[in-house]
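[1] sequence-free structure coming up:
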């Protein structure tokens, strides 16, 4: 054999050895007889079939080996686990069944941990999410690092826990606390988990595995009690109190989430455990957790989950190639409510913020707006009073443009544009800003390509439209020119994501996605009012459909004023009198006439390539328009309804009412192929 052949063979053998050792789950035995089982699936240690099979294999081995006294379950790479890989649910939804998915049976697996002959302690560092957290509940004790975070977000994916979480958590911390935990939008800290009874101690970062090994050995030696969560009753409320808690929870779920069934199913499953015992509850939980994955609600919520992530990705721009620059100082030009809202959003994320106004009176006005916003955040417990005081220290104001030179990013947020002053202001900002600073306009009316701003600033200018109440709305619509520097794009998106925003990219064009959808919805409403549908009925129907009526604000073109000016859509261009026969519209008809034109406008936005995908429009409709997230967004919902039906109804109405109801497919035949290509399943 030649030298090169030997080298190739050696390389192949080394590669095989590396593959053999690179398991998704690893186990090693310490000298004291404690077996440490660790999840090794970076970066988030998600639970897939390989991980679950590995856990089952190593637990079975550790429980039967004579030289193993106790077991510690832990993660790796600074995290325990982020739970089940949610793409598995997406796969099941596409297939329509989980028949070809080889799940590790939940109840036997959890019983192997909980009822096995060796004590098991979970060592939790970083995030313990969803099914991963449920798995630790079958352990006989749990220790968390000081940076640990705990969450079961199944409710927000349209499903319920599936590894016994509805049964073991109430037995560790009571039904009331468990319900609060399930409905929480933010993960619990280690301190919150300890106070509730979820974990048994907090250990300094980096030392939790060692502490867990000591605890596991002490349980084995009988120095510490051996607790099985599913059998505990000492922390569960009394029978009567438990039933009352569940009754109140059921009433609240019906009131707060009238269109959702999985919160009620979750409560029913918890009640099963109270009435018949933890094992019976776990069996019912497993049944429903599988069944709920394929419901329309779960499909809609998971679609939004994935869409939120996909819309913020910029093709060709990654952290692997470039590193975003850190921004420490931002400036906002504009002394109205919108400017104050944007400035508040920056302050909440600890950015030094300068606000610019034309005179001292206007400056005091915007600072007053900002302080009121901070007080509102304190009242809503978004921040503490002490934190609010610190944020005020990051705010400064000026009437001099030159004071903005230090800013890494400057936002023009003038609500009005008297005598075309906006472009003049942008030119001034371009002249006074430092090299590589980023210039942003919050207006949807500015045509970026037409701005007479010299290079290099022209490659650093963006349209970044914050929603009203920018500090508590996630959505930001972002547009930029083809010549915009990739580094600047990365910087802007990194900043927005660090502020917990969802930046959605759109093509530079007059009007934004949310504005266009909102405008058509408002016109639909006007049409219905014009033909005699009561305003109150419209409001109730939209609310019952699930629209966020606090977020949904119709374009304040005064409806009554418009009607008084005879802006009508019926044939003859005249308002219907009370003596004319009004059409008999069912509630479903009214809702369709409100929303189908919005679907039509969404397709126009797609056809004009203002939005890069249907997901962009869905996220804008959910976060900006108030469309219910459990319906997946306006276009996802339209696909569920059926595009043929929607366009046939639009065609029917366009013959009865003038103008905007005519469907895209009739107005632009070239769009027909594009629509059918993007939505083939239902057309």
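    Okay, I see it. Values in this document were obtained by computation on a predicted structure and should not be read as measured data.
[2] all contacts plus neighbour counts: C-alpha atoms, from now on.
    Will do.
[3] contact partners for the residue lying closest to residue 623 once chain neighbours are set aside?
    Distance criterion CA to CA, 6 or more residues apart in numbering; nearest residue to residue 623, sequence neighbours excluded, is residue 475 at 5.8 Å. Residue 475 is in contact with 466, 467, 501, 502, 503, 504, 620, 623, 624, counting by CA atoms under 8 Å, 6 or more residues apart in numbering.
[4] alright, now check it against this:
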């Protein structure tokens, strides 16, 4: 006989229904059925005047049961269970001792009162699954706290603290003690008042001013959301709060929810959600490996990247020493950091007090000796092997025992850097993305010989810094930049074959990227790639010619595009287009036009092919890891799921055929399908069928 997931007990005239469905009290079918049964039983008991809904464990209710995802739903359905709670003739009070997320918060909203412990948190994260709340969240939350407060909470999908929930009137009380006892006291008060007040009947916060504020938020979201169907559905559902009776609003919400469940863009977002959960599991490292303590840090190099990394630590409340070789360099670096914080204050995203707190956590210093006491040292110096080896060789004699030594290298071989020390077990890569204080991605490079606890420490630290850390293996360019280089080579081939910079960029922005490869190169500085190619003995006829002309991008007013008077958006440059045509002629290429689909194929297929090689070599553990990297570091549109997920939607046999055609047309052997890609295509499988392997 299955165990009951909800236990019913009595404290005088108060019935206490306790949810116990480990590990996180997920709302599976058994819990839904037990919850409906217990509410009906207590509601019909004449000796019961009110009901307290409590839970055991670290969660009140953490949301839906993940094991039911993608399967036909089973009765009772959550909206029906919540209706039975809300329409109960006796007050139902939620005693929330942990997280109340998704359906868990919707359960609490259906109750007539809510008491929370100080450690509780609340959220509706469905937006991250490509969905919207589907059990009344879009209708009850705005009625309780106002649409202008509820909409951004649902749009972000991030949890809020108990204190924030109290300030929003989401909960009636926050206690630092026995939350069930406090809920029993509130239940008695509500019972004494007679018929309970239902959230669905509340309209006091749905004022004209509230609607005006919400509509302004909706307009801004419409402009910025692109192809995010869930954002548009959320707007429509919340708008119904003002225009429709509660029951009709629920029906609209449910119809929108079910439509999103079937939307392929939402399916892609669900893939992203689970892929981001999976990256925390590092193959080959057991759950028992604990991170080393990180109380303070040091960053070597106060340039744009080093200063940004130091800001990451300060923003997380971790003291950090920012180190340079000369006083003038460190002064410039600190001035740059101060200017960024000042801009945040001007924009209103940071208070002057917080700015001062964060600046106080950054200690400027001259000389590597200042890194002696740091628990982790991150080198962010010039991308040149000799420079990095010199720094790590010096740090080997300065850093304390057990300190992690990390390089922010974008391309270089980490074991070669580690060889400059006598402690390779402590050396790894931590590849931040520019601007480091903004970009979420962090590639944690795991070279052979590094200690497992060093890797675990870097991952834990990355999360503490607000990053999305992904473990990758050692290899030129690691994952992100290696695939980016494949796209860069594809861009060069397209330009020589007949496409123009604005056509290439338009194809990619139409796909969902915010910026095309040519505009991106202009923004970063074309000289950066030029310098890297020369150091490796590589050439790119078009890109090199643009740099040889001194056209380095936005900073010089010219690159692939023109930027008159400091414009941030480029214009077509007839001189660059003539230069490209001349290079095509010199190479004996007869230029032709390309359709948007052809351009996309020639840009994206080689990336997927390189991703397959990365998986073959074990540089990435899972296809989903590659997707997470490209979503968080390279602006791949989330609703397309990442390059490897996208490849599965296209079909690997189709990609193999297209790559073979491109290889035949260009004579470029790197375009021949990778063995893994070909094998999966032959077996009628996709990247989703691969199992994780150690990176």
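    Thanks, I have the structure now. As the structure is a prediction and not an experimental result, all values here were calculated from the model.
[5] just to revisit the earlier point, how near is the corresponding residue of the second structure for the residue nearest to residue 623 of the first structure to residue 279 of the second structure?
    In the second structure, the residue paired with residue 475 of the first structure is residue 441, using TM-score structural alignment. Noted for residue 441 of the second structure: a distance of 12 Å to residue 279 of the second structure, by CA to CA, to the nearest Å.
[6] mind listing the shared neighbours of those two?
    Common neighbours of residue 441 of the second structure and residue 279 (CA under 8 Å, 6+ apart) are 469, 470.
[7] and residue 115 of the second structure, that's in a strand?
    Yes - counting by DSSP: H, G, I helix; E, B strand; the rest coil, residue 115 of the second structure is part of a strand.
[8] can you pull out the helices in the stretch 501-650 of the first structure?
    Ranges of helices in the stretch 501-650 of the first structure, per DSSP state H, counting those that start in this stretch, are 513-530, 535-545, 559-564, 587-607, 614-623, 634-641, 643-656.
[9] for these, give me TSV that also has mean neighbour count.
    Below are those laid out as TSV (neighbours: other CA atoms under 10 Å):
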stretch	mean neighbour count
helix 513-530	22
helix 535-545	14
helix 559-564	13
helix 587-607	20
helix 614-623	26
helix 634-641	20
helix 643-656	17
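[10] distance to residue 396 of the first structure for these - can I get that in a markdown table?
    What follows is these, written out as a markdown table (distance: least, CA to CA, whole Å):
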| stretch | distance to residue 396 of the first structure |
| --- | --- |
| helix 513-530 | 32 |
| helix 535-545 | 41 |
| helix 559-564 | 40 |
| helix 587-607 | 40 |
| helix 614-623 | 30 |
| helix 634-641 | 41 |
| helix 643-656 | 52 |
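[11] nearest to residue 151 of the first structure, out of these?
    helix 614-623 (22.7 Å; CA to CA).
[12] aligned to residue 613 of the first structure, what sits in the second structure?
    By TM-score structural alignment, residue 613 of the first structure lines up with residue 622.
[13] doesn't residue 615 make contact with that match?
    Yes - if you go by CA atoms under 8 Å, residue 622 of the second structure and residue 615 touch, sitting 7.0 Å apart.
[14] show me the residues around residue 686 of the second structure that make contact.
    648, 651, 652, 680.
[15] swap in residue 30 of the first structure?
    Contact partners of residue 30 of the first structure, counting by CA under 8 Å, 6+ apart, are residue 36.
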